[in-house]
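> When you get a sec, could you give me coordinates for this:
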Amino acid sequence: MRFEPRRHTSDDERILPLINVVFLLLIFFMLAGTLSAMDPFEITPPRSASSGEDNPRDIVVLVGADGRLALDGTPVAEADFEAALAAQLTESEGARVRLKADGHADATHVVALMERLRAAGVTRVLLLTIRDEA
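Sure thing, here's the model as predicted:
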């Protein structure tokens, strides 16, 4: 009779595959959990009966209730807005501008911003709203 020498395995060798699987699951859920970017400040758009479609090439301008501005998710100072918008427009030829204003934002501020967009060369502005189901 021939006996093979028995190999002694340590606890570390048995738990290593489990650690690898848990680590891969952790990475998967970290990546899957960041599918959409958050706005830099809270916006509650007004309600409307119309609906529209999103285009990933569009430039998004956010207007907060307190008048803060953000361009494609990055907060922008009021004085630097035109320069940042001009840079975005040169990068994205033919892109539309989607204006996402808070429902409590001052209407005169939003209209003045739309005039600034027109002066910067924007030909089409889409005002984003929440679809009213009623």
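
> Only C-alpha atoms from now on, for both contacts and neighbour counts.
OK.

> buried ones in stretch 98-107?
Within stretch 98-107, the residues scored as buried using 16 or more other C-alpha atoms under 10 Å are 98, 99, 100, 101, 102, 103, 105.

> One more sequence to fold, the one below, so I can look at both together:
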Amino acid sequence: MTFDEPPRTPRGESIVPMINVVFLLLIFFLMTAQIAPPEPFEVTPPEAEADMPAMVELVLHLSDAGGIAFGGIGGDGAIAAAAEAGAGACGACDLPPLTLRADAGVPAARLAALLPALSAAGFAQIELVTVAP
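The predicted structure follows:
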């Protein structure tokens, strides 16, 4: 007596490689994540009053040719416009810090000549944007 073998059903794709990839990604993200240390104690930040103005970020641009611009205003009026924007945001208080975005090709003499003009406009703190090597 000979019996025919029952027909075999085709095997589907194995999901083992997909599970391996998922675990490799999980391990990668766990190894590269920075886990912040817990705070030593709970801190409740103070609440601001409704009439306090929001901090304004003032950004002055300095091109490699030595031109300056604030917002859409360029040339000599840029420093005055930045001072007006800072004074309008705070009223009677000191001007907020000025962020200076200078091109890497600006000569140091031009940058040094600009600082007294910014100080005369009322800026007590000037932050120069740099790029880490």
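
> After superposition, what's the TM-score here?
Remark: TM-score between the superposed chains equals 0.50 [TM-score structural alignment, normalised by the length of structure 2]; 75 aligned residues with a C-alpha RMSD of 1.7 Å.

> thinking again about what came up before, kindly indicate which of the buried residues of stretch 98-107 of structure 1 lies nearest residue 91 of structure 1.
Of all the buried residues of stretch 98-107 of structure 1, residue 98 has the smallest distance to residue 91 of structure 1: 16.0 Å, by C-alpha to C-alpha.

> Stretch 99-106 of structure 1: end-to-end distance?
14 Å (C-alpha to C-alpha, to the nearest Å).

> from the middle of its chain, how far away would it be?
Offset of stretch 99-106 of structure 1 from its chain centre (C-alpha atoms, centre = their mean, to the nearest Å): 17 Å.

> likewise stretch 69-85 of structure 1?
Using C-alpha atoms, centre = their mean, the offset of stretch 69-85 of structure 1 from its chain centre is 15 Å.

> And that stretch, what's buried?
In stretch 69-85 of structure 1, counting by 16+ other C-alpha under 10 Å, buried: 69, 70, 71, 72, 73, 75, 76, 81, 82, 85.

> Now render those as JSON lines, adding secondary structure and distance to residue 20 of structure 1.
Converted to JSON lines, those look like this (DSSP: H, G, I helix; E, B strand; the rest coil; distance: C-alpha to C-alpha, whole Å):
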{"residue": "69", "secondary structure": "strand", "distance to residue 20 of structure 1": "44"}
{"residue": "70", "secondary structure": "strand", "distance to residue 20 of structure 1": "41"}
{"residue": "71", "secondary structure": "strand", "distance to residue 20 of structure 1": "40"}
{"residue": "72", "secondary structure": "coil", "distance to residue 20 of structure 1": "37"}
{"residue": "73", "secondary structure": "coil", "distance to residue 20 of structure 1": "35"}
{"residue": "75", "secondary structure": "strand", "distance to residue 20 of structure 1": "39"}
{"residue": "76", "secondary structure": "strand", "distance to residue 20 of structure 1": "43"}
{"residue": "81", "secondary structure": "helix", "distance to residue 20 of structure 1": "47"}
{"residue": "82", "secondary structure": "helix", "distance to residue 20 of structure 1": "50"}
{"residue": "85", "secondary structure": "helix", "distance to residue 20 of structure 1": "46"}
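
> Relative to residue 90 of structure 1, which of the buried residues of stretch 98-107 of structure 1 is nearest.
Nearest to residue 90 of structure 1 among the buried residues of stretch 98-107 of structure 1, counting by C-alpha to C-alpha, is residue 98 at 16.3 Å.
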